[in-house]
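Undergrad: Dropping the sequence and predicted coords here.
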Amino acid sequence: MDTQHLRKILFNGVWKQNSGLVQILGMCPILAISTSVVNAVSLGLATALVMALSNLVASSLRNLVPYEIRIPVFILIIAALVTVIDLAFNAYLHSLYLVLGIFIPLIVTNCIVLARVEAFAAKNGVIGSTLDGAAMGLGLVLVLGVLGSFREIIGQGTLFSGIEMLIPSAHALHVLPASYPGFLIEILPPGAFISLGCLIAARNWLEAHNKAKAAALPTQTARA
């Protein structure tokens, strides 16, 4: 597999086929857990790890699994990986585990995870499949990070709230003055929908702008 193809897989996962902004998949964790950047990125990284490893395992076993039972086998692989991560969070990041709660086990039901295993890993080699899972996961992490940062700053005036659950000596940053009263709707479900809608609109505008710029370039060159 050449470098250009690997770059294409990475670009597709992070931008062109971004699970949160383009495919609009996995909305439950994106909207529910993005009240702070720490919670959002932590769950995003856990999901990205599951996606990369499940794609790797599924691609390795794709020629050994009968076509008729491939979906149950893929689900078992994903469930086993999620169980390992769930137990690891409980053992080593217990405070964060209590905050994320049911959303770690719910990675099993995240449609983007099974979708990439079925659509890509079951038909491609190990290296490309692993990169595809990692790229899709990275795209999700970026969306969660931006969304979580935006909602936390507007809603509470802070950034990295809860970072002490990961780094005991660290503290949250007060981006806005201490007198800032907060904007409650931003950390409630309506704020999640509005903020995600703004991100989707911004991405669509940027894509349209780039296409218009690319279309105008040949005309300008011809006139010159």
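TA: In hand now; what should we look at?

Undergrad: contacts and neighbour counts: CA atoms only from here.
TA: Noted.

Undergrad: mind checking the SS state of Ala170?
TA: The three-state label given to Ala170 by DSSP: H, G, I helix; E, B strand; the rest coil is coil.

Undergrad: Hmm, it is touching Ile163, no?
TA: Yes - using Cα atoms under 8 Å, Ala170 is in contact with Ile163, at 6.3 Å.

Undergrad: Show me which of the two is the more surrounded one.
TA: Ile163 (19 against 13; other Cα atoms under 10 Å).

Undergrad: measure Asn158 to Cys198 for me?
TA: Just so we're on the same page, residue 158 is Thr rather than Asn. Computed with Cα to Cα, to the nearest Å, the distance linking Thr158 and Cys198 is 20 Å.

Undergrad: of the two, who's got more company?
TA: Set side by side, Thr158 and Cys198 show more neighbours around Thr158, with 23 against 13, by other Cα under 10 Å.

Undergrad: Pull the contacting residues for the more buried one.
TA: Shown here is Thr158, whose contacts under the criterion Cα atoms under 8 Å, 6 or more residues apart in numbering are Glu152, Ala172, Leu173, His174, Val175, Leu176.

Undergrad: cool, Phe120 as well?
TA: Phe120 sits in contact with Ser129, Asp132, where contact means Cα under 8 Å, 6+ apart.

Undergrad: Could you report the separation of Ser95 from Leu10?
TA: 33 Å.

Undergrad: which of the two has more neighbours?
TA: Here Ser95 and Leu10 are compared on neighbour count by other Cα under 10 Å; more neighbours surround Leu10, at 22 against 16.

Undergrad: The residue lying closest to the more buried one once chain neighbours are set aside: helix or strand, and which one exactly?
TA: Using Cα to Cα, 6 or more residues apart in numbering and skipping residues adjacent in sequence, the residue nearest Leu10 is Ala135, 5.2 Å away. Assigning secondary structure by DSSP states H and E places Ala135 in helix 126-156.

Undergrad: take the one below as the second:
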Amino acid sequence: MSYRELTWQGLWQNNPALVQLLGLCPLLAVSNTVTNALGLGLATLLVLVGSNITVSLVREWVPKEIRIPVFVMVIATFVTVIQLLMNAYVYGLYQALGIFIPLIVTNCVIIGRAEAYASKNPWHHAAYDGLMMGLGFLIVLVLLGGIREVIGNGTLFDGAELLLGDWATALRIELFAVDYPLLLAILPPGAFIAMGFIIALKNGIDRYLEQRASKPVKEVTRARVTSQG
């Protein structure tokens, strides 16, 4: 599979959050702000790339009978490293994300790519696949977090200093004043609703592109029939 195809698959055609519908538990629970979504998305991306590379490098020496436990151990190692780094350098965000950082180990996106792609391809292809799948997951996570934060609190990048440092307080944007947060948007039910609209939008775009691509074929067919007649 070419790098172009891997990019298209990861970011759009086979997006893990929009098409495969994997990893929805942290995606829906944590994405109440852009900062939380970005933090968890970056952590997931790093684990995905690291585990894909490692699985690809050791695939020749891992017996098929125990490959899944070995893959989980590899993923757990990377998650532990990321967890310790976040605890050391972004402690506020580490506390905000809570249990969902160690739960990356059970994220079906990561174990799925390790089994379906990394264990069957060279390490550089596996690394790029992990990068694109991770970016696809990250983009959806941040988009969902932005929608929920704007509707729920009327802000964007609230708490950005937890991830980027004190200077990032200047990134906070208050779009409109809210006396009381809209709980429907902040709580998981709002995430389900927003996610449904995002998936519907993607499906609508795909349908439009398919119809647009089929029009020239139909026009050529009609032109041939007319000329023959």
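TA: Arrived safely. Because the structure is predicted, anything quoted here is derived from the model rather than measured.

Undergrad: Show me what the biggest helix by length in the second structure is packed against.
TA: In terms of residue count, the longest helix belonging to the second structure (DSSP state H) is helix 188-228. Packed against helix 188-228 of the second structure by the contact rule (3 or more Cα pairs under 8 Å, 6 or more residues apart in numbering; DSSP states H and E) you find helix 24-30, helix 123-153.

Undergrad: Between these, which one is closest to Leu42 of the second structure.
TA: In this view, these are compared for proximity to Leu42 of the second structure by Cα to Cα, and helix 123-153 is the closest at 6.8 Å.

Undergrad: In the first structure, point out the residues matching the closest one.
TA: Under TM-score structural alignment, helix 123-153 of the second structure corresponds to residues 126-156 of the first structure.

Undergrad: try stretch 101-109 of the second structure
TA: Using TM-score structural alignment, stretch 101-109 of the second structure corresponds to residues 104-112 of the first structure.

Undergrad: Check which residues of that stretch are buried.
TA: Ile104, Pro105, Ile107, Val108, Asn110, Ile112 (16 or more other Cα atoms under 10 Å).

Undergrad: what's the closest non-adjacent residue to the first one?
TA: Meaning Ile104 of the first structure. With Cα to Cα, 6+ apart as the criterion, Ile104 of the first structure has its nearest non-adjacent residue at 6.2 Å, and that residue is Asp86.

Undergrad: what helix or strand is the one you found on?
TA: helix 70-92.

Undergrad: Buried ones in that helix, by neighbour count?
TA: Taking 16+ other Cα under 10 Å as the neighbour-count basis, helix 70-92 of the first structure is seen to contain the buried residues Arg70, Phe74, Ile75, Ile77, Ile78, Ala79, Leu81, Val82, Ile85, Asp86, Phe89.

Undergrad: Check stretch 23-31 of the first structure too.
TA: Of the residues in stretch 23-31 of the first structure, those scored as buried under the neighbour-count criterion (16+ other Cα under 10 Å) are Leu25, Gly26, Pro29, Ile30, Leu31.

Undergrad: related to what we said a few turns ago, now whichever helix or strand comes after the helix holding Ala135 of the first structure, how far from the centre of its chain.
TA: Moving toward the C-terminus from helix 126-156 of the first structure, the first helix or strand encountered (DSSP H and E) is strand 158-159. In terms of Cα atoms, centre = their mean, to the nearest Å, the gap separating the centre of strand 158-159 of the first structure from the centre of its chain is 21 Å.

Undergrad: tell me the contacts of the residue nearest the centre of the second structure?
TA: When the second structure is reduced to its mean C-alpha position, the nearest residue by Cα atoms, centre = their mean turns out to be Phe137, at 0.8 Å. With contact set as Cα under 8 Å, 6+ apart, Phe137 of the second structure has these partners: Leu11, Asn15, Pro16, Ala17, Gly41.

Undergrad: Helices - which of the residues you listed land there?
TA: Assigned to helices by DSSP H, the following of these qualify: Gly41.

Undergrad: which of the contacts of Phe137 of the second structure has the most neighbours?
TA: Across these, the neighbour count under other Cα under 10 Å reaches its highest value at Pro16, namely 27 neighbours.

Undergrad: Identify the residue nearest it in space, chain neighbours excluded?
TA: Taking Cα to Cα, 6+ apart, and ignoring the residues beside it in sequence, Pro16 of the second structure has Leu22 as its nearest neighbour in space, at 5.6 Å.

Undergrad: can you check Phe100 of the second structure too?
TA: Spatial nearest neighbour of Phe100 of the second structure, chain neighbours left out: Pro26 (6.2 Å); criterion: Cα to Cα, 6+ apart.
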